[in-house]
Structure formats: C-alpha cells, structure tokens
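Generate a structure from the sequence data that follows.
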Amino acid sequence: MAHPSRISEELKEFIVKDAPPTVYYVPDFITEAEEEYLLQQVCRAPKPKWTQLSGRRLQNWGGLPHPKGMLAEKLPDWLLTYSQKISALGAFAGKAANHVLVNEYKPEEGIMPHEDGPLYHPTVTTISLGSHTLLDFYTSVNQTQDGVPQTEESRYMLSLLVRRRSLLILQGEMYERYLHGIQGVAADTLTERVVNLSVAGGQVGETLPRGTRVSLTIRHVPKVCRANLLLSRK
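Got it, this is the predicted structure:
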C-alpha cells in the first residue's frame, strides 16, 4: 500500500490551532461497531500477552523496540487494518506503522509525564476505546530556576480532551519538546486550558466520569531486523 509522504489534505482540517505545533484531533475516527470489535479483539488476546504495570496493563504488538533494532513481528489483522488506515493519512511521512501498544486504564489509573523517546519516528497516533481521558502536557524538567525546584504543577502547560473513538496525532514540537501524561483520577473537570474543547464537544466546568479506557498507540519503529536475518548470521 502506498502512503503519502506528507500529511493528507483530509487530515489537515483536523489540526488543533490553539495548541503548539502539531496536534491533529479527529472525532469519531471509528464507528461504534468498530469500537466494539476492537475491544473484543483486545479481550480475546492470550493472557500472557498482557503485562501488568503500575497504574495500567498493556499488550505489545509488532515487536519490542530496541536501540539495536526491533525484531519485527507481523501485526494481527485487527490491528493492521487501522495501522494502514492511519499510515495512509501520511502520519509517518510515507512509512508504514509497524508497532502498536494496547494500554488499558481503569478509572483512577494513569501514567506519569513522559516522552516516547528516539526509538520511534517522531509521531505518535492514538485511537481511544471505551472512555474519554484528559491528556496533560508539561515542559521538560530543567535545572532549578532561581533556586526553586520545578514541580509537575509549575511545568503543566495544557490538556487535550480525548474522546472515545477519536484519533489523536502528535508531531513536531508537541512530540519532541513536551512530556505527556494522564492523571490517576476517577473524573475529569474541564478547564479553559483544555485547548480542543470546541472540536471535542466539551464545556468549561463540565465534569466527566471516567470508565475503563483502552488506547491503541500506533507508531513506526524505523530500525528493525528480521528473524531470518538473525538466523542467517548464526
């Protein structure tokens, strides 16, 4: 399948103008029937496929990213379909997505502010299933300023409301310069610092109870190696 080397015109209309470059937010990227199908596939995964972490559990598909190269594994068809759909939008500059993390967050579960690192093409794309979440962004930790240590609160910059069935794409400055995380809370109260309220259908002061959310984080790992190549070296 050929993929455009640049973001498609179709996607450009979904850019979030009130955020630093570059955020694309696509509401209802998948249908309710597709959401239900994907949730069923996640639940049907073999139990050993799950890894339990502090605050969430996850499935890893496509291989384990590594500085020396990811030993690539074929994505299952239920993930390949949506990986190809996102790749066809030009999200990975002409490359095809080859790695998916499936994260499950129950209410009051979250993830500390972090960056995705250099093992991936500098784009992260996420399809959300089952529930919304609020994705928070922070400046990086620098040396103390004026002798006062920086706190997570002082580094907080903005948030994005990520609805179920939506597609979120982060590139450029939003991927490379800022950390992102999810607070471990049972409900989210929307403020004026949620920069995509108009397109995500939220209002300042609104409180949204969380359900169990499953995210499909779809990325491209540039450095891969094939199993047959490794065998040929033995």
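
can we go C-alpha only for contacts and neighbour counts from here?
Fine.

For E153, pull up the helix or strand it's in.
Here E153 is covered by helix 152-155, with elements defined by DSSP states H and E.

What helices and strands are in contact with that helix?
On a contact count with 3 or more Cα pairs under 8 Å, 6 or more residues apart in numbering; DSSP states H and E, helix 152-155 meets no helix or strand.

in that helix, what's buried?
With burial defined by 16 or more other Cα atoms under 10 Å, the residues of helix 152-155 counted as buried are R155.

helix or strand right after that helix?
Next along the chain from helix 152-155, counting by DSSP H and E, comes strand 156-162.

Following the chain past that following strand, name the next helix or strand.
In N-to-C order, the element after strand 156-162 by DSSP H and E is strand 167-171.

so that next one versus strand 156-162, what angle?
150 degrees (axes from the mean of the first three to the mean of the last three Cα atoms, to 10 degrees).

What is strand 167-171 packed up against?
Identification of packing neighbours for strand 167-171 by 3+ Cα pairs under 8 Å, 6+ apart yields strand 23-26, strand 123-129.

any idea of the angle that strand forms with strand 123-129?
In this structure, strand 167-171 runs at an angle of 160 degrees to strand 123-129, with the same axes, to 10 degrees as the basis.

Go through strand 167-171 and flag the buried ones.
Buried, per 16+ other Cα under 10 Å, within strand 167-171: L167, L168, I169, L170, Q171.

Nearest to L80 among the residues you listed?
Distance ranking of these against L80, using Cα to Cα, places L167 first at 15.6 Å.

my guess is the closest one meets V124, correct?
No - between L167 and V124 there is no contact, the gap being 10.5 Å when judged by Cα atoms under 8 Å.

Between the two, which contacts overlap?
Residues within reach of L167 and of V124 at once, by Cα atoms under 8 Å, 6 or more residues apart in numbering: there are none.

returning to what we had before: can you tell me which of the helices and strands packed on strand 167-171 comes nearest to Y105?
When the helices and strands packed on strand 167-171 are ranked by distance to Y105, counting by Cα to Cα, first place goes to strand 123-129 at 10.4 Å.

Let's see this one next, to set against the first:
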Amino acid sequence: MTVISVTVAGGSGKFGNKVVRALLADNSYQVSVLSRTGSKNENLDHLREQGARIVTVDYSRHEDVVRALQGTEILISTLFHYAAIEFQPALFRAAKEAGVRRVVPSDFVSDHHQMQSVIYRDPAATERAIAEAQLEYTRYHCGVFYRYLTTPYIGVDIEKRKVSVVGKGDIRFSVADEDDFARFIAASIKDPRSKNTKLGFESTSITFLELIAAIEKHIGAKLE
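Presented below is the predicted three-dimensional model:
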C-alpha cells in the first residue's frame, strides 16, 4: 500500500487535531503537523505520541515554510478562518515551491455564496490563492459545527436565555459532527476522484425552531 505524505497546518486546533487523528487512524498516511514557533498547545504532545511528526514553523518566513513542507504530497489547512485569510496565500506559494501537489484550504463552511460572504470579506480569495499557486485542490464544505449551535455565533445565548431568529426560523440548514467530518476527509482525500473538486458533508439538518425547542427542553427554560 502506498503511503501518502500529508502535512496539516493548524493541526493542534479544535478541528485540526481531529483531522490529524483521523488521518493517523486511517493508516494510509504519514502525517506531519505545522506548529507555530513558540506554541505550547498540549494537543501537540498527544498528537506526537500517536505518531504525528511535529514541525515548528514561522509562517511569516517564506523559506521556513518551504523547508517545513519538503516531502509533503498533500497540504491540509485547518487554520481558523481569520488566520487562513492572512496566511493561506503565502502558505500555498510555499507549498508550490516545496513540491506539494495538492492543497486543501481551510474553507469548512457552506458553499452557499451568502454564507461565504458572511465569513469572508473576499469569498474569492481562496480560489485565487489556489489558482495563483497552480496546485491541485480539494475543497470541503459543510454545515455548522455542533459546538456552535448553542453560542452567540449562531444567535443563541443560553446564559442570558436569549435567541435571535432571522426570518421565520423554519428553513432547514446543515450541521456537521466534527469527528465524522474529519473521518470523511481522511477517507476521501486519497481517492483519485477528489482531485480538483468540491465535496460537501452533512451530518443532519435542522430548522432554527427545532434547535430552539431542543435547547429549551434540555435546559428546562424558555428562550426569549
């Protein structure tokens, strides 16, 4: 069996470490994790113990990133949205110079234009960065992660018993379990059909009214 060399940028983060663990569990990959210089994230030690190679890197130094990516076939970026906006274009340029053949951008939200516009000031920036680097790509899109469903990010403030509903709240939207999504990435990125395409993932769908009802039942109180 051919082993694929994969490097994960942001691999010690909340979602990134799940992707790294899923890749390691698959046994099809040799996995490296890019860690910012000075980072003391405890996830790094756990990932190292499970077999990941930890590579310290200064994202602001092009030659440092190129060095860190030497020997990598696929680069998966799991940088948080704001960090991805800042670092991803330079990261992809370094990947090209290092001989990386494919990139997976940190673009793990709905592919719907309106959602892209909410998350990113320039929704086309990722596509341009990939095109400019002239690399293969696989773009993954998914629904809202479960952990955001009970936060002000989605319009729910459990502590204040407040909720903000846009429209009637009866339109279904996709949600995603992060562990399942990470396993989906690990299972699909090695498939030749994943080259230069977009793949969507959904654990289930729910309406905002259904979400509110479920929260109210769980906490035993009404949301205003």
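
Can you calculate the TM-score here?
Once superposed, the chains reach a TM-score of 0.26 (TM-score structural alignment, normalised by the length of structure 2), with 107 aligned residues with a Cα RMSD of 6.3 Å.

what would the helices and strands packed on strand 167-171 of structure 1 look like in CSV with distance to L179 of structure 1?
Supplementary listing: these in CSV, determined by distance: least, Cα to Cα, whole Å:
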stretch, distance to L179 of structure 1
strand 23-26, 14
strand 123-129, 12
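
closest one to V199 of structure 1 among these?
Comparing these by their distance to V199 of structure 1 (Cα to Cα), the top pick is strand 23-26, with 8.0 Å.

Quick check: which helices or strands does the closest one pack against?
Under the contact criterion of 3+ Cα pairs under 8 Å, 6+ apart, the helices and strands touching strand 23-26 of structure 1 comprise strand 167-171.

helices or strands up against the helix or strand following the strand it packs on?
If you walk from strand 167-171 of structure 1 toward the C-terminus, the next helix or strand you reach (DSSP H and E) is helix 172-176. Helix 172-176 of structure 1 sits against strand 123-129, with contacts defined as 3+ Cα pairs under 8 Å, 6+ apart.

part of a helix, is K85 of structure 1?
Yes - according to DSSP: H, G, I helix; E, B strand; the rest coil, K85 of structure 1 belongs to a helix.

neighbours around it, how many?
14 (other Cα atoms under 10 Å).

where's it relative to Q52 of structure 1, distance?
Using Cα to Cα, to the nearest Å, one gets 29 Å for the distance from K85 of structure 1 to Q52 of structure 1.

still on that earlier bit, which of the buried residues of strand 167-171 of structure 1 sits closest to E153 of structure 1?
Using Cα to Cα as the measure, the one of the buried residues of strand 167-171 of structure 1 that approaches E153 of structure 1 most closely is L170, at 22.0 Å.

The closest one is in contact with V23, isn't it?
Yes - with contacts defined as Cα under 8 Å, L170 of structure 1 counts as touching V23 at a distance of 4.9 Å.

Does R93 of structure 2 lie in a helix or a strand, and which?
R93 of structure 2 belongs to helix 81-98 when assigned by DSSP H and E.

same check, this time on E127 of structure 2
Using DSSP H and E, E127 of structure 2 sits in helix 125-133.

List the buried residues for that helix?
T126, A129, I130, A133.

What's the separation between the first one and N17 of structure 2?
Computed as Cα to Cα, the T126 of structure 2 to N17 of structure 2 distance reads 22 Å.

Which stretches in structure 2 count as helices?
Along structure 2, the segments classed as helices by DSSP state H run 16-26, 43-49, 62-69, 81-98, 113-119, 125-133, 178-188, 208-219.

Would you mind giving those as CSV with distance to V8 of structure 2 added?
Formatted as CSV, the entries for the helices of structure 2 read as follows, by distance: least, Cα to Cα, whole Å:
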stretch, distance to V8 of structure 2
helix 16-26, 7
helix 43-49, 12
helix 62-69, 10
helix 81-98, 11
helix 113-119, 22
helix 125-133, 16
helix 178-188, 12
helix 208-219, 33
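
Deepest-packed of these, please.
Mean neighbour count (mean count of other Cα atoms under 10 Å) peaks for helix 16-26 among the helices of structure 2, with a mean of 21.

And the helices in structure 1?
The residue ranges that make up the helices of structure 1, judged by DSSP H, are 9-12, 32-44, 77-87, 152-155, 172-176, 197-200, 227-232.

With distance to H99 of structure 1 as extra columns, can I get those helices in JSON lines?
Rendered in JSON lines, the data for those read as follows (distance: least, Cα to Cα, whole Å):
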{"stretch": "helix 9-12", "distance to H99 of structure 1": "21"}
{"stretch": "helix 32-44", "distance to H99 of structure 1": "15"}
{"stretch": "helix 77-87", "distance to H99 of structure 1": "8"}
{"stretch": "helix 152-155", "distance to H99 of structure 1": "30"}
{"stretch": "helix 172-176", "distance to H99 of structure 1": "17"}
{"stretch": "helix 197-200", "distance to H99 of structure 1": "27"}
{"stretch": "helix 227-232", "distance to H99 of structure 1": "16"}
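
which one of those helices lies closest to M70 of structure 1?
Relative to M70 of structure 1, the nearest member of these by Cα to Cα is helix 227-232, separated by 10.0 Å.
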